[in-house]
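S.K.: coords please:
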Amino acid sequence: MRIFIQREQAESETRVAATPTTVKRFVEWGWDVTVEPGAGIRAGFPDELFADEGATMSSDASDADIVLRAGLTTPNEAEQYQSGTTVIGFFDPYVNADLMRACERAGLTVVALEAIPRTTLAQSMDALSSQATVGGYAAVLLAAQQSPKFLPMLVTAAGTIPPARVLILGVGVAGLQAIATARRLGALVHAYDVRPETREQVESLGAKFVEAPTTETDAAGYAQAVDDDVQARQFAALAPHVKEADLIITTAQIPGRPAPLLITDAMVATMKPGSVIVDMAAASGGNVEPSRPDETVTTHNVTILGPTNLASTVAADASNMLARNMLTVLERARDEDGSVAFAEDTEVLGPATVIVNGVAAHPRTRTLLGYPEEEST
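M.R.: Here you go, the predicted structure:
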């Protein structure tokens, strides 16, 4: 089995999909490992560390059976791979039609990490969650850096400075990590999620749960969309907390769907001058009406940031976590004879194998590409 670790070309992508530790495991399995020169340098893993574990350093992926990617593959990159190659990484498989069509044309098998089921069995392979943990941590540090206020309460000879008020909207993995990080920095934290069962998690971290309309979750564990009446009541309930906040982190998003709107421009206008918002959902439409992907917007004397790849700002640990996710995926796919099987694993890897040998396999990907409904698999 030949595996290729690609160097990400995007300037903003500093992660790598394998580390010297996971490369060592692949070599122990008897696999031939090729690492593109410079693949890990921005994450703190120079080429010699990979070579020391038995990897060959080369940019030639032409004979690779499996390619591991840390960043979002582009259509042009997909068409450079040889037909029959399996590519594992992030693909936006329910939204990015151009990329999915490119993968079909190239005859690839695509294992999309976004499509790993949210089950106990798949937790160690859940790259969305591992990278969201990094993102939630980084979002609080980013907001703190932009804020003109201290986060903790300080009692000094010059007087007492009250703690910053931080509001976290969306209490998934990223939100929980944001709460924990803001609390460690000494802030007074409030948090809200439409799923009522998150109250206990919020309070266990020392934050206060915001009373606002809630809803049920779908089969995948994500919150269901709310109607206009519930959204209006949601805005009304959140408005006073938004007004009082010094820092806001929004994290609410669902793979393959537009992010829910949680903060309107009118709500932003009520905030204190110098307040900061980090919208982690900016790439999928945003939780904050004025936010824009990868831009800093200043409106109503409030700074709104829309970062789309916070995990890359903590590249070393984000790469370590992602590499372990990748390793676990391949451990599950690997057979005793050294071959791999993805689509055949109906519990975990099958649902994530969105394209098989150039043909869309996941129902949502097939719908995206216009396949007739009766042909869905």
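S.K.: CA only for contacts and neighbour counts going forward, please
M.R.: OK.
S.K.: residue 8 contacts residue 16, doesn't it?
M.R.: Yes - between residue 8 and residue 16 there is a contact under C-alpha atoms under 8 Å: 7.4 Å.
S.K.: which neighbours do the two have in common?
M.R.: Taking C-alpha atoms under 8 Å, 6 or more residues apart in numbering as the contact criterion, the residues that touch both residue 8 and residue 16 are 39, 69-70.
S.K.: select only the buried ones of those in ChimeraX?
M.R.: Those of the shared contacts of residue 8 and residue 16 that count as buried under 16 or more other C-alpha atoms under 10 Å are selected in ChimeraX with:
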select :39,69,70
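S.K.: need the contact partners of stretch 152-163.
M.R.: So stretch 152-163 is contacted by 150-151, 164, 185-188 (C-alpha under 8 Å, 6+ apart).
S.K.: picking up where we left off before, narrow the shared contacts of residue 8 and residue 16 to those in strands?
M.R.: Among the shared contacts of residue 8 and residue 16, DSSP state E puts 69-70 in strands.
S.K.: okay, the shared contacts of residue 8 and residue 16 in CSV with distance to residue 207 next?
M.R.: Below are the shared contacts of residue 8 and residue 16 laid out as CSV (distance: C-alpha to C-alpha, whole Å):
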residue, distance to residue 207
39, 40
69, 36
70, 33
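S.K.: coming back round to it: of residue 8 and residue 16, who's got more company?
M.R.: residue 16 (30 against 22; other C-alpha atoms under 10 Å).
S.K.: ok, so of the shared contacts of residue 8 and residue 16, who is nearest residue 29?
M.R.: Comparing these against residue 29 with C-alpha to C-alpha places residue 69 closest, at 20.1 Å.
S.K.: and that closest one, how far from residue 36?
M.R.: Relative to residue 36, residue 69 is positioned 11 Å away (C-alpha to C-alpha, to the nearest Å).
S.K.: what's the answer for residue 339, then?
M.R.: From residue 339 to residue 36 the distance is 23 Å (C-alpha to C-alpha).
S.K.: ok, the two, which is more surrounded?
M.R.: residue 36 (19 against 9).
S.K.: show the contacting residues for that one.
M.R.: 4-7, 57-60 are the contacts of residue 36 under C-alpha under 8 Å, 6+ apart.
S.K.: buried members of these into ChimeraX, please.
M.R.: Per 16+ other C-alpha under 10 Å, the buried members of these correspond to this ChimeraX selection:
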select :4,5,6,7,57,59
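S.K.: before we compare anything, build this one as well:
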Amino acid sequence: MRIAVMKETAPGENRVAASPETVKKFIALGAQVTVQPGAGDAASIADADYAAAGAEVAKDALKGADIVLAVQGPEAAALKAANKGAWIVAGLDPFGQRDRIAAYAKAGFEALAMEFMPRITRAQSMDILSSQSNLSGYKAVIEAANAYGRAFPMMMTAAGTVSAAKAFIMGVGVAGLQAIATARRLGAQVSATDVRSATKEQILSLGAKPIFVESVAGIEGEGAGGYATEMSAEYQAAQAELVSAHIAKQDIVITTALIPGRAAPRLVTDAQIATMKPGSVVFDLAVAQGGNVEGSKPDQTVVKHGVKIIGYSNTPAHLAADASALFSRNLYNFLSAFWDKDAGRPVLDEEIGNAVRLTQGGKVVNERLLG
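M.R.: You can find the predicted model right below:
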């Protein structure tokens, strides 16, 4: 069993899909590991570190590979040296890269999309969305604090008192929860909202104030796998009214809402931004998927009505070392959980295998892409 680790080629992608730690573990399972030169450079992992862990660092690392590990799905043409039937294990953006997925099928590869990992207890350690979103929520607050021209915590000094910043987190998934915790640690007064009523207790447990629509009953907002669903027009109107009144008082707004397979929902309008104080900051974590905030642009600082609107197209890549370490463990936890000693390779079960498998036998087979 030959496992190859690719050097990422996507612009701004600083992560890598294996660490020296996971290389050692794969080798302990009986696999051979090859790494393309420079694969870990941007994540502060030298080729020598991979070699010391037992990997072979070579330009033709993909030659004869049975499994190819990557952070973002490579073009099918870049995989021609891998064995036919090889597994491509990565974040494959299945809904956004349908042509690439079709090319994997045509080339005879078995593409396994880590984003499609089911949100079940035994798969938590394999979930790249959770591990990367956790870091994204942290980074969003740090960047917002950096762009904000004032201090976050309340400070009582001989010259007078500095008021604490007010931070509002919109969307309380993994990223939102980490954003709440980080903003609280920095000393801000934090409030948060979500369409899922079950998150109210989570917000309170982190010491933040929940901001929820109470006038529209019977809307839970909970979709399959714990993801948020789209709300009714009645709920959206009530939420917009509530948020508009609240957002005008905030110094920092972090938006984190995403719905898998769809454009990011619009949470903050230009009119709402206009009510914020000059010098306030909005960080749009969903900017790469169309944005939660009107006027946000990936990797640019947009100033509207005196408010800075920022967001990265790839937030985890700005914390490449830690993001790579967690991503690498996700991939190892996935493959090792199904490792068959007799076969000398992983053998997937139906529940997880059918969830993540996009292509097999020359065809696209995942029901979420066929529906």
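S.K.: superposed, what's their TM-score?
M.R.: Once superposed, chain against chain, the TM-score is 0.94 (TM-score structural alignment, normalised by the length of the second structure); 366 aligned residues with a C-alpha RMSD of 1.6 Å.
S.K.: which residue in the second structure aligns with residue 200 of the first structure?
M.R.: Aligned against the second structure by TM-score structural alignment, residue 200 of the first structure finds its counterpart in residue 201.
S.K.: quick one: secondary structure of that match?
M.R.: Secondary structure for residue 201 of the second structure, judged by DSSP: H, G, I helix; E, B strand; the rest coil, is helix.
S.K.: list residues touching both of residue 69 and residue 36 of the first structure?
M.R.: Contacts common to residue 69 of the first structure and residue 36, judged by C-alpha under 8 Å, 6+ apart, are 5-6.
S.K.: secondary structure element holding residue 117 of the first structure?
M.R.: For residue 117 of the first structure, there is no host helix or strand (DSSP states H and E).
S.K.: find the nearest non-adjacent residue to it, please.
M.R.: Counting by C-alpha to C-alpha, 6 or more residues apart in numbering, residue 117 of the first structure lies nearest to residue 348, which is 6.2 Å off, once chain neighbours are set aside.
S.K.: can you tell me what that neighbour aligns to in the second structure?
M.R.: So residue 348 of the first structure corresponds to residue 352, using TM-score structural alignment.
S.K.: do residue 304 of the first structure as well
M.R.: Counting by TM-score structural alignment, residue 304 of the first structure corresponds to residue 309 in the second structure.
S.K.: can I assume that match sits in a strand?
M.R.: Yes - assessed by three-state DSSP, residue 309 of the second structure belongs to a strand.
S.K.: so it sits against residue 278, correct?
M.R.: No - applying C-alpha under 8 Å, one finds residue 309 of the second structure not in contact with residue 278, separated by 11.7 Å.
S.K.: between the two, tell me which one has more neighbours.
M.R.: A count of neighbours by other C-alpha under 10 Å puts residue 309 above the other of residue 309 of the second structure and residue 278, at 25 against 15.
S.K.: all helices of the stretch 51-200 of the first structure, in order?
M.R.: Secondary structure of the stretch 51-200 of the first structure by DSSP state H, counting those that start in this stretch: the helices cover 75-78, 97-106, 127-146, 173-184, 199-204.
S.K.: and if you look at the stretch 251-371 of the second structure?
M.R.: Using DSSP H, counting those that start in this stretch, helices in the stretch 251-371 of the second structure cover 270-274, 320-337, 350-356, 367-370.
S.K.: which stretch of the first structure lines up against the second one?
M.R.: Mapping helix 320-337 of the second structure onto the first structure (TM-score structural alignment) gives residues 315-332.
S.K.: next, the buried residues of that stretch.
M.R.: 315-330, 332.
S.K.: what's residue 313 of the first structure in contact with, if anything?
M.R.: So residue 313 of the first structure contacts 14, 138 (C-alpha under 8 Å, 6+ apart).
S.K.: to clarify, my last question referred to residue 144 of the first structure.
M.R.: 150-151, 247.
S.K.: same question, residue 21 of the second structure
M.R.: residue 53.
S.K.: ok, now how distant is it from residue 270 of the second structure?
M.R.: Per C-alpha to C-alpha, residue 21 of the second structure is found 46 Å from residue 270 of the second structure.
S.K.: what of residue 63 of the second structure?
M.R.: Distance of residue 63 of the second structure to residue 270 of the second structure, computed by C-alpha to C-alpha: 52 Å.
S.K.: so which of the two has more stuff around it?
M.R.: residue 63 (16 against 13).
S.K.: tell me how far residue 331 of the second structure lies from residue 5 of the second structure.
M.R.: Taking C-alpha to C-alpha, one finds residue 331 of the second structure at 11 Å from residue 5 of the second structure.
S.K.: give the burial count for residue 102 of the first structure, as a bare number.
M.R.: Count around residue 102 of the first structure with other C-alpha under 10 Å applied: 19.
S.K.: same question, residue 149 of the second structure
M.R.: 11.
S.K.: and if you look at residue 157 of the first structure?
M.R.: 6.
S.K.: quick check: residue 205 of the first structure touching residue 177?
M.R.: No - contact criterion C-alpha under 8 Å: residue 205 of the first structure and residue 177 do not qualify, at 9.5 Å.
S.K.: which of those two has more neighbours?
M.R.: residue 177 (22 against 16).
S.K.: wait, isn't the more buried one in contact with residue 133?
M.R.: Yes - at 5.8 Å, residue 177 of the first structure counts as touching residue 133 under the criterion of C-alpha under 8 Å.
S.K.: contacting residues for the spatially closest residue to residue 208 of the first structure that is not a sequence neighbour?
M.R.: Among residues not flanking residue 208 of the first structure along the chain, residue 190 sits closest, at 4.6 Å (C-alpha to C-alpha, 6+ apart). The contact partners of residue 190 of the first structure, by C-alpha under 8 Å, 6+ apart, come to 165-168, 207-210.
S.K.: and residue 139 of the first structure, by the same measure?
M.R.: Taking C-alpha under 8 Å, 6+ apart as the definition, contacts of residue 139 of the first structure comprise 178, 249, 278, 280, 310.
S.K.: those residues in strands, which ones?
M.R.: Short answer: the contacts of residue 139 of the first structure in strands (DSSP E) are 249, 278.
S.K.: which among the contacts of residue 139 of the first structure gets closest to residue 32 of the first structure?
M.R.: residue 310 (31.9 Å).
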